[in-house]
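J.: structural data only, the sequence is not supplied:
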């Protein structure tokens, strides 16, 4: 994926809402800078919607390994994905008064964000981790996210001294205008992880990538750091 042209920055918009199936979010990024060619990809959960999409009914991939018992809540501190050379610290993602979820700082290419008002990685539920695919400074932490395959491992080091080890179940790409919010952000019976970034074609007129890449993973094991 080509790096972005200089002179652009993006803001992720997020409207947070609760529903019977849990937190329903749709990832959508909005460019707030003048157009000067392709801009940086953003990654984080945004605006809620009641609309359904074909992806909502699709069954989740069957885990290749059994799910481990959930862990107690603890802040994530570092994300490691050896298969795509990811070794990055976390920052917390929050929403502002306008209901917009602030993306990880674009000046740091090696940084991932965790939606702190959702499940923590390893805790029961679907933990949301987002990262840029690229920024104005070039390729970023989740540039190769789409290359993961089922069975790859994702390790999250936590502030309580444990490492949560997740196994990838599937890697899927969704059009932003048909994002399966319930499937990605709905309640889960066990500990799940969602890694999200932008993908697909960059639309110069919209100043946005057209798709999202989502990695679905489940907690396989845990150990002391």
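T.: Thanks, I have it. Note that this is a predicted model, so its numbers are computed, not measured.
J.: please make it C-alpha for all contacts and neighbour counts, starting now.
T.: OK.
J.: quick check, residue 126 in a helix?
T.: No - per DSSP: H, G, I helix; E, B strand; the rest coil, residue 126 lies outside any helix segment and is strand.
J.: ok, the closest residue to it other than its chain neighbours - how many residues close by?
T.: Nearest residue to residue 126 in three dimensions, chain neighbours excluded: residue 192, at 4.6 Å (Cα to Cα, 6 or more residues apart in numbering). Per other Cα atoms under 10 Å, the neighbour tally for residue 192 reads 29.
J.: now residue 153
T.: Residues near residue 153, counting by other Cα under 10 Å, number 21.
J.: ok, and the closest non-adjacent residue to it?
T.: residue 167 (4.8 Å).
J.: thinking that neighbour is in contact with residue 150, fair?
T.: Yes - at 7.3 Å, residue 167 and residue 150 qualify as touching, with contact defined as Cα atoms under 8 Å.
J.: neighbour count: these two, which is higher?
T.: More neighbours surround residue 167 than the other of residue 167 and residue 150, with 25 against 16 (other Cα under 10 Å).
J.: residues in contact with the regular element (helix or strand) spanning residue 129: which ones?
T.: In the assignment (DSSP states H and E), residue 129 maps to strand 125-131. Contacts with strand 125-131, where a contact means Cα atoms under 8 Å, 6 or more residues apart in numbering, come from 42-45, 104, 111-115, 118-121, 140-142, 184-197.
J.: in helices, which of these fall?
T.: The members of the contacts of strand 125-131 that map onto helices under DSSP state H are 184-185.
J.: what about versus this one:
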């Protein structure tokens, strides 16, 4: 039986969730090691209390169909992702560079809990859907089109980068008392031997809908 949204099922994903996104296929193929994707600055880390936009009331569960991040020119369809046998999140097909995925056994974006969206930073032929995710800044908006016809609007609270060896699973995937969203791709130092050695994570919360 599939676990429903709002349960702490997200916590089982673990850091292996995002590592499959991180081969750095384009950099490996092109030899462009000197031109990695943008990384978030320390200024985009989580601010102290009292600086976040007011949270909106949660929405009823509804699967998402599309994600838009206007400030970094993301406008992409979403596909459902499950877990592999090892407990990591499946990843979107790398050949579809403008496709992102959401963890469909967990929270749907807009309802109470932590919804998870993941996408590739590049593929073998060039930048992919979340190549510029590290350039996102606090206060920007993320819009998610939902199957019930509504649009969930999230405001970015922080954009952080973590080394794979010290990835904070509970902070990223743990349960939340309000509607929150995590958007994840690869980031951190890049090596031709290992690919990207960490992950960029966007933390956002629901601030409106239409």
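T.: Structure received. Predicted, not measured: the structure shown is a model, and the values here were computed from it.
J.: ok, back up a step: and the corresponding residue of the second structure for the residue nearest to residue 153 of the first structure, what element?
T.: Here residue 167 of the first structure is matched to residue 155 in the second structure, going by TM-score structural alignment. Of the helices and strands defined by DSSP H and E, residue 155 of the second structure is found in strand 151-163.
J.: and residue 144 of the second structure, by the same measure?
T.: strand 141-146.
J.: what packs against that strand?
T.: strand 64-69, strand 151-163 (3 or more Cα pairs under 8 Å, 6 or more residues apart in numbering; DSSP states H and E).
J.: the shortest one aligns to what range in the first structure?
T.: Strand 64-69 of the second structure falls opposite residues 76-81 of the first structure when the two are matched by TM-score structural alignment.
J.: that stretch vs the second structure, mean deviation?
T.: In this overlay with the second structure, the average offset of stretch 76-81 of the first structure from its partner residues is 0.5 Å by mean Cα distance after the TM-score superposition for the first structure.
J.: now do the same end-to-end measure for stretch 71-83 of the first structure.
T.: Length of stretch 71-83 of the first structure, first residue to last, Cα to Cα, to the nearest Å: 25 Å.
J.: circling back to that earlier point, if I look at the residue nearest to residue 153 of the first structure, how far off is residue 221 of the first structure?
T.: 9 Å.
J.: shared neighbours of the two, which are they?
T.: With contacts defined as Cα under 8 Å, 6+ apart, no residue is shared by residue 167 of the first structure and residue 221.
J.: what number of residues lie near the equivalent of residue 122 of the first structure over in the second structure?
T.: By TM-score structural alignment, residue 122 of the first structure lines up with residue 110 in the second structure. When neighbours are defined as other Cα under 10 Å, residue 110 of the second structure has 33 of them.
J.: residues contacting residue 110 of the second structure?
T.: With contact set as Cα under 8 Å, 6+ apart, residue 110 of the second structure has these partners: 58-61, 152, 179-180, 206.
J.: mind giving me the PyMOL command for buried ones among the residues you listed?
T.: Command for PyMOL that selects the buried part of the contacts of residue 110 of the second structure, burial taken from 16 or more other Cα atoms under 10 Å:
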select buried, resi 58+59+61+152+179+180+206
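J.: and of the contacts of residue 110 of the second structure, the nearest to residue 13 of the second structure?
T.: residue 180 (16.6 Å; Cα to Cα).
J.: can you tell me the residue that sits opposite that closest one in the first structure?
T.: Per TM-score structural alignment, residue 180 of the second structure is aligned with residue 192.
J.: can you check residue 14 of the second structure too?
T.: Counting by TM-score structural alignment, residue 14 of the second structure lines up with residue 26 in the first structure.
J.: just to check, that match is in contact with residue 181?
T.: Yes - if you go by Cα under 8 Å, residue 26 of the first structure and residue 181 touch, sitting 5.5 Å apart.
J.: re the thing from before, tell me how far the match of residue 180 of the second structure lies from residue 202 of the first structure.
T.: Separation of residue 192 of the first structure from residue 202 of the first structure (Cα to Cα): 29 Å.
J.: how much space separates residue 188 of the first structure from residue 123 of the first structure?
T.: According to Cα to Cα, residue 188 of the first structure and residue 123 of the first structure sit 11 Å apart.
J.: looking at the two, which is more packed in?
T.: In this view residue 188 of the first structure and residue 123 are compared by other Cα under 10 Å, and residue 123 has more residues nearby, 21 against 14.
J.: would you confirm that the more buried one contacts residue 71?
T.: Yes - using Cα under 8 Å, residue 123 of the first structure makes contact with residue 71 at a distance of 4.8 Å.
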